[in-house]
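>>> Task: produce atomic coordinates for the following.
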Amino acid sequence: MQIVDCVLEQHAKSEFEKWENEIEKATKENKKFGELLGNEIGKEKRTRFFEIWGTLDHETQYSILRPHLWDDKKPSEGYENLAKLVKKGYIKKILSTNLENLLEKALNNVGCYQPDDFVVVVNGKDRHEELVEQLNSSRSSLKITKLHGSLESPKSYAFKQDEISDFAKKIKPDLSRLINQSLIIVGYSGQDRDVDLLFEDEGKEIHFVNPSKPEAESRISQILAVRGKGKIIDGNDGKFDTFFEKLLKYVELEEERSNASDSEPSIEGFLRNIGFGKELENPRSRYKNLTSLYVKPTEYNEICSKLEKDHVIFIIGEPHLGKTYTAIHLLWEYYQKGYETLHIRHDNLVTRLHENEGNLTNLLLSLLSSKDGNPVIIHFDDPFGETMERRTDEFAKGLNDFLLLSKKYEHLRIIVTTRLNIFREALAEQDCQNIEGLEKDLRVHTSYKSEVLVDILHRYTQFYKPLWSTDEKIVRELDEKLPKMLPAPHNIEFFVRTSERLTSLEEIFQHVDKSKEMIKALGEWMASLSDHEQIFLTWVEIQSTSNILFTNDSASKINLEDAYRETLAFLYKRRYIFSIPPSSFSVDKDKFDMILLESREKDSDVSKFDFVHPSYHEAFWYAIKEESRLLYWWRVLKENLAGILDDLDNKLDRVQLRIIENYGTVNRDLDKLLLISAESEDVDEKVIALKHMMERIEVFGESYSFSSCMEAVISAQDPKHRMVLVNLLPKNFSTLPPGIIDKSMLLLVDPEKEVRNRYWEIYSDRIEIIDKLETNPEFKLGRLVKKIQLIELLNRHLNNKSIEIKVINRFLQITLPEFKIVFKNNLELGYDLTQYAYSSGGILRRSLSNTQKENIKYIEEYIITNLHDDRFLQKRSARLVVNALERARMNKTRATMKK
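From the prediction side, this is the model:
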């Protein structure tokens, strides 16, 4: 556009000035409007430019282009990094729409020279045969094709429509095979019609790298949709220089990884090994810089001795004292000794325990099998629970066996980090005799002496480089006073990181005070962020919690980046916000990299995010409870959720969002959450609660909430809810309490055939369990349903006179109270039972005992009085109702005549 403006200013000055004035005026009124108008006028400018350009001779065109593209132009860092990738052999062919020679200069700078290392062919300059021959030959390791010509040859470049059309006709047949391979497109916005024409045929994936996503209706957007398998990389990562910088860095890390076996253990290899590979992309990662940032507490040597002697150590302390950071440093030291290292967080432990049916010993044995036969060191982070409210009993229950096993294996080392109050609570509830002597406390005022805390302060000051660090007076004051004010490493790290822009002593000491109470300080920090940053953190909280509560559900697969972008677009459209920050997702992700963990499941290209520490979850909900602006965004999201996520494949609904909110407000205590959801009036919420309760049947099986929740789902109107329950049963049937199995058997007479049949399969496979319950006093409905099952026999053998009388008799033992249950839960079946009882033939009528006749009489009267029930009438056809009424009337007439 600079070239366009230059030509227009020289050759269409009045038009150019008019356009510029219009854009300037619009921008003053509204910046966004100015940008939109500028884009529209840009199209008019380009049209006028081409009209003028076609009238200029080659020398004039050259004189206009040279200052913009050639004179004093040096390759940017992106070009230099691209050249290094070429030299490493990762890139073999480059198609360029550029006229200048910056790529060639960059290649020369890294030691690649024509013609030995690369060849350049120029469309419009070189003969057609030469272009084809060079593309197909293998003599040079790199082929550069300049699609629009070269500035060095003024007659070669294509600008005008006729030149572009000619270009497409000539070059497309020879490039189609190449263009349909896997491609990376960088620095090209998709506005050149001649290049777009090359993509008409369907091909392999395209990775499209550009600061802005292509417009939805554009030709390049359609091409990307057809190719389908690639990725759009936009925002800051989509900038030419940033992309090639990161790509080169990634390649170099991969090379280091592949060479790791031949060199000393690296921190990069270690972090990948424990699942912290994403930390390598964050230059300010505390873990990536572990070797320079970590400072040992007073107890460190004693911790090491205990670990070697007893094979297991419990590092215990209050939050923010550096327990996890110390454990990671221990893992790093053992990694350098050749140990295989494992880091298992609380949520991952819960998942692994479920996979091992809650058996801690089996889990530990499965972790011992080293891939390379090396000794193993395992770090369990918060295995008893992350907070007092979010406890996990399985680890504590298996602690004795766990300790015996850990001592038994010479090649095993185990580190457990846990909060002091949670540790004490867990042990108080268990009979664990072997724990004494294995724990080591990290304590405020003893674990880190004043000089050590000052050392920590200096390390983080050097790391984050806050503005105040250049003021000697402030640094002296902090060295003197900070150790007494902030005696924990995390508080110091938080203080330095969040005070980067402060410059006055007064502001800094106010910030020190705030940093004492970490949850409050973190919550206030979150509440002080810009609107779009608060919305970003809101989606982090939603996604991370969905991974816990809605495993394998659509909500757990939601793409945070897509959800965040859709939210901003929706809020902008509805005037909740008045601008969308450019590249907001990548910028926010980079800003919060130090507090986020990013992971990706196998065979998935969707990143999942979580906070690095439970404190950030607590801080988020602290800010919500304090009614900060975060609460406003949460409410806006809740009210507009369906509209925001409408275009996404994976999404969550308002019920799930409400459950996430409940989870946060009960301090992420899953047990409390499930009890709340089990009592909800919303059946969807009950179903979710029931699913989690089923997974922890030993905790909830005997509770009233579980029983009432089960009953509510069994009697739910929508069969989809009952089907969910049926599908949950096979895995848990043998562990269900008798009363729960008894209630579930009503599904055998469910009005929905699919539900009925599925439960029948489960019932048939587990008939032994049900038979054992015959004498159990809680098994009342079960016995009734076993009677009702005989309806199947009656249905099949009604006309078969050889049917055994005793089978019919058993069926006819149904009493009025039992029948009421059937009638209430299944109106059709209640009607059918009566039909069978009265139409089973004279032989059956004659064989009825007095008790059976009495039962039938009461049932008949009950039916007559309930036939007006609207639900019943809706279920049956008019004909059947009339028949029933007629039969009831005749029976009454007979009874009157007898009297």
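
>>> hey, let's count contacts and neighbours off CA atoms from now on
OK.

>>> Can you tell me what sits against the helix or strand encompassing L793?
Per DSSP states H and E: L793 is located in helix 790-797. Contacts with helix 790-797, where a contact means CA atoms under 8 Å, 6 or more residues apart in numbering, come from 803, 807-808, 811, 833, 836.

>>> buried residues in stretch 329-342?
329-332, 334-335, 339-342 (16 or more other CA atoms under 10 Å).

>>> from those, which ones fall inside helices?
329-332, 334-335 (DSSP state H).

>>> Quick check: next helix or strand after the longest helix seen in the chain?
In the chain, with assignment by DSSP H, the single longest helix is helix 31-53. Next in sequence after helix 31-53, counting helices and strands by DSSP H and E, comes helix 58-69.

>>> tell me which residues in that following helix are buried?
58, 61-62, 65-66, 69.

>>> Helix 31-53 and that one, what's the angle between them?
150 degrees (axes from the mean of the first three to the mean of the last three CA atoms, to 10 degrees).

>>> which element follows helix 58-69 toward the C-terminus?
Per DSSP H and E, the helix or strand that comes after helix 58-69 is helix 77-87.

>>> How about that next one, which residues are buried there?
Result for helix 77-87 [16+ other CA under 10 Å]: buried residues 78-87.

>>> Could you list every helix and strand in contact with the helix or strand just after it?
Per DSSP H and E, the first helix or strand lying C-terminal to helix 77-87 is strand 93-96. Secondary-structure packing of strand 93-96 (3 or more CA pairs under 8 Å, 6 or more residues apart in numbering; DSSP states H and E): strand 142-146.

>>> Show me what the strand it packs on is packed against.
strand 93-96, strand 118-122, helix 128-136.

>>> Tell me the helix or strand right after it.
By DSSP H and E, the next helix or strand past strand 142-146 is helix 161-179.

>>> about what we covered before: please pick the buried ones from the contacts of helix 790-797.
The buried subset of the contacts of helix 790-797 (16+ other CA under 10 Å) comprises 808, 811, 833, 836.

>>> Take those residues and lay them out in a markdown table including secondary structure.
Output for the buried ones among the contacts of helix 790-797, formatted as a markdown table (DSSP: H, G, I helix; E, B strand; the rest coil):
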| residue | secondary structure |
| --- | --- |
| I808 | helix |
| F811 | helix |
| L833 | helix |
| Y836 | helix |
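
>>> And the furthest pair within those?
Greatest spacing in the buried ones among the contacts of helix 790-797, by CA to CA: I808 and L833 (11.8 Å).

>>> any residues in contact with both of these two?
By CA under 8 Å, 6+ apart, no residue touches both I808 and L833.

>>> Who are the packing partners of the helix or strand where V452 lies?
Assessed by DSSP H and E, V452 sits inside helix 450-464. Applying 3+ CA pairs under 8 Å, 6+ apart, one finds that helix 450-464 contacts helix 290-293, helix 472-485, helix 489-498.

>>> of all those, which lies closest to N109?
helix 290-293 (33.7 Å).

>>> List the buried residues of the closest one.
290, 293.

>>> for comparison, sequence B:
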Amino acid sequence: MKEKRTVFITGTQEIGKTYTAVMLLWIYYKNGYEPKWIKGGEFVERVQVRKALENIRKELKPGCVLYFEDPFGKTKYERREGLEREIWAIIDSVEHVKDVYVIITSREEIFKEFEKEKLSVRNLRDFENKLNIKKPSYDYERRSQIILKYAEEMKCKWYEDDKLKEFVLESIKHENILPTPLSMRDFAGATTNVKKEKEIIIKLEEKSNETAKAFTREIENMTNDKILFLSFPFISRYFEIPFVKAMYEDLVRELGLKEVWNFDTVFNWFKDDKINIKNKYIEFSHSSYSEALKYLLIEHNIYNELFIKILDKLSERDESAIHIALFIRDNFDILPENSRHELLLQLSEKKVCSQAIILALAENCHKISANLRNELFSKLIKKGVIRKLNVEDCSEEFECGDARIDKIPLSYYFENQEHTKAKVYCVEDKDKICSLIQFYEKKSYGYNELFLDIIASSQGETGYAQSLLKLILGIMFYDKFDFISGYIFDNKELIEMYQSIGFNIIETVEDPLYGTFHKIVLVNENKNNKESVIETIRDSI
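From the prediction side, this is the model:
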């Protein structure tokens, strides 16, 4: 600012543009300057801000610092030809007056619109200072300082409790929890009298969601071609740039979108803002943008219709169909029921999608009609349906013929599922639980591990356990776990079953109560070197 004397502070909604501008006014005021803040919170005020900026020469005098708030618009670009024509004359006039400084704030999307429309070819970016959640302007350390400062100023009662304070700081390690200074300020203001963890959790979620909804309002003002582009990283972070380009161009034609930008123009528009490029893949620069698109999908029928057409088109292609199946699994509730079911039926015809569809169905089995559920599972596994264990199962009997397992009631597994980090699934066939699996997600020597605790089939039933192994294999590959590990009894058929799908026995142990056990492991070789992982974990399984 000292060098250029005019600065455009741009950035994401709620990121602290106004706070930064006012802080600069205060600093200059303390150093003897006369500050003036020309507010632009409301539309009528912004009209006056634009007029004042066009006639800035009347305001310029040595020893003065001026702040023009959001002259180009608040939520969408508000065009004024005078500014588009005269912006460089305005900047030059500041340079011609000694010891005067000008601050202009704008949301980044709106500033980019203004820069695109301005008549001069000179680049305003040399005068721009960006604040956004992509850059480390507000990394974890900085956010920790801000939340504690607000809590102290507002005399939050949780701030006086070391455990609650640590809980809040641990919570904001997740980037989508209170991602902006404004969300942190609002959280502190809403928790001044809070002394219970449960109430803090509610307010953390509430204020974080408000930020995502604010980003939704920014996105909903975009043109359809931009929303189409952002739909790709929303669906998956594993679409390569050439694939996105080809599909973008196809969908622009098929959807009949008018007055659209070509792919390269849209790509460059978002490249330094809402997206990152990582190993040829396009991903969001911050998870809050993904949350914003979820709200857009829930709240806006127009985008809903556009998005379903995008999903339908992508589900036709083998290279993207798997990603659609996984998207349905993780976002089951936000998709319209009819469209969701049609997509599942379409995807179930593709062999490449079978494991991903099994995951989607197992997670959301209770939300699907019995007829559709049976139709889908009949295409994917030999018999039965896979689902999570539920409370009604607790009164059922389950015997596999091994006394070591039969003594454990189903209620034990259900309690584990509800109150620990255990994942418990079963295969149900003809109203009977025919097989059961319990596993845990954990860290081992820096690796992400799925620990296979129990897998058993009801006495006299065969073939069901393999369906559950197919489920856990899908979880490992699609959720990017490094390996599956566990113990199995010394049973020839059991050993052969595990070895047939790629498990290795890496050690045999004797237990005084249960007899001979084998340590088994299956490494995700898409991510890791098999021998290296086995050597590292051999003593820790």
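
>>> Need the TM-score from the superposition.
Superposed pair, TM-score by TM-score structural alignment, normalised by the length of structure 2: 0.36. Supporting alignment: 211 aligned residues with a CA RMSD of 2.8 Å.

>>> ok so, going back, buried stuff in the helix holding V452 of structure 1?
Neighbour-count burial for helix 450-464 of structure 1 [16+ other CA under 10 Å]: 450, 452-461, 463-464.

>>> For stretch 678-697 of structure 1, which residues meet the burial criterion?
Applying 16+ other CA under 10 Å to stretch 678-697 of structure 1 flags 678-679, 683-694, 697 as buried.

>>> If we only consider the buried ones among the contacts of helix 790-797 of structure 1, which is nearest to I767 of structure 1?
Nearest member of those to I767 of structure 1, counting by CA to CA, is F811, at 19.2 Å.

>>> ok, the buried residues of stretch 678-697 of structure 1 vs A878 of structure 1, which is closest?
V683 (31.7 Å).

>>> Surely the closest one and V713 touch.
Yes - under the criterion of CA atoms under 8 Å, V683 of structure 1 makes contact with V713 at 6.8 Å.

>>> intersection of neighbour lists for those two?
H721.

>>> Helices along the stretch 651-800 of structure 1, start to end?
654-665, 670-678, 683-695, 697-700, 704-714, 719-732, 738-744, 753-765, 767-772, 781-788, 790-797 (DSSP state H, counting those that start in this stretch).

>>> of all those helices, which lies closest to A521 of structure 1?
Across the helices of the stretch 651-800 of structure 1, closest to A521 of structure 1 is helix 654-665 (CA to CA), at 17.8 Å.

>>> by contact count, what packs against the closest one?
So helix 654-665 of structure 1, by 3+ CA pairs under 8 Å, 6+ apart, packs with helix 531-549, helix 614-625, helix 629-644, helix 670-678, helix 683-695.

>>> between those helices, which one is nearest to K608 of structure 1?
helix 531-549 (7.2 Å).

>>> Could you check the angle the closest one makes with helix 670-678?
Going by the same axes, to 10 degrees, helix 531-549 of structure 1 makes 90 degrees with helix 670-678.

>>> Which SSE is immediately downstream of helix 531-549 of structure 1?
helix 560-573.

>>> Report the buried residues of that following helix.
560-561, 563-571.

>>> Just send those residues back as JSON lines, with distance to L248 of structure 1 too.
What follows is the buried residues of helix 560-573 of structure 1, written out as JSON lines (distance: CA to CA, whole Å):
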{"residue": "L560", "distance to L248 of structure 1": "26"}
{"residue": "E561", "distance to L248 of structure 1": "24"}
{"residue": "A563", "distance to L248 of structure 1": "29"}
{"residue": "Y564", "distance to L248 of structure 1": "28"}
{"residue": "R565", "distance to L248 of structure 1": "28"}
{"residue": "E566", "distance to L248 of structure 1": "31"}
{"residue": "T567", "distance to L248 of structure 1": "33"}
{"residue": "L568", "distance to L248 of structure 1": "32"}
{"residue": "A569", "distance to L248 of structure 1": "33"}
{"residue": "F570", "distance to L248 of structure 1": "36"}
{"residue": "L571", "distance to L248 of structure 1": "37"}
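
>>> What's the separation between F243 of structure 2 and A321 of structure 2?
Using CA to CA, to the nearest Å, we find F243 of structure 2 at a distance of 13 Å from A321 of structure 2.

>>> Compare these two (neighbour count), which wins?
A321 (24 against 12; other CA atoms under 10 Å).

>>> wait, isn't the more buried one in contact with K313?
No - taking contacts as CA under 8 Å, A321 of structure 2 lies outside contact range of K313: 9.2 Å.

>>> hey, where'd the strands end up in the stretch 401-541 of structure 2?
Counting by DSSP state E, counting those that start in this stretch, one finds strands in the stretch 401-541 of structure 2 at the ranges 422-429, 432-444, 447-457, 483-489, 504-511, 515-523.

>>> Of those strands, which is nearest Q346 of structure 2?
Ranked by CA to CA, the member of the strands of the stretch 401-541 of structure 2 that lies closest to Q346 of structure 2 is strand 422-429, at 23.3 Å.

>>> For that closest one, name the packing helices and strands.
strand 385-388, helix 410-419, strand 432-444, helix 464-478.

>>> What lies in contact with the first one?
Contacts of strand 385-388 of structure 2 with the rest of the structure, by CA under 8 Å, 6+ apart, involve 358, 361-366, 373-374, 377, 424-429, 467-468.

>>> Just the buried residues of the residues you listed.
For the contacts of strand 385-388 of structure 2, buried by 16+ other CA under 10 Å: 358, 361-365, 373-374, 377, 424-428, 467-468.

>>> out of the residues you listed, who's nearest E449 of structure 2?
Nearest member of those to E449 of structure 2, counting by CA to CA, is V424, at 16.0 Å.

>>> need the contact list for the closest one.
Here V424 of structure 2 is in contact with 388-389, 413-414, 417, 436-439 (CA under 8 Å, 6+ apart).

>>> And it, how close does it get to S411 of structure 2?
The value you get for V424 of structure 2 to S411 of structure 2, if CA to CA is used, is 11 Å.

>>> for K530 of structure 2, same thing?
Taking CA to CA, one finds K530 of structure 2 at 37 Å from S411 of structure 2.

>>> do N504 of structure 2 as well
In terms of CA to CA, N504 of structure 2 sits 32 Å off from S411 of structure 2.

>>> Make CSV from the buried residues of helix 58-69 of structure 1 and add distance to L399 of structure 1 to it.
As requested, the buried residues of helix 58-69 of structure 1 are arranged in CSV below (distance: CA to CA, whole Å):
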residue, distance to L399 of structure 1
H58, 84
Q61, 81
Y62, 80
L65, 76
R66, 76
L69, 71
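
>>> which one of those is nearest L290 of structure 1?
L69 (45.0 Å).

>>> how far away is the closest one from L102 of structure 1?
For L69 of structure 1, the distance to L102 of structure 1 - CA to CA - is 9 Å.

>>> what's the answer for I315 of structure 1, then?
57 Å.
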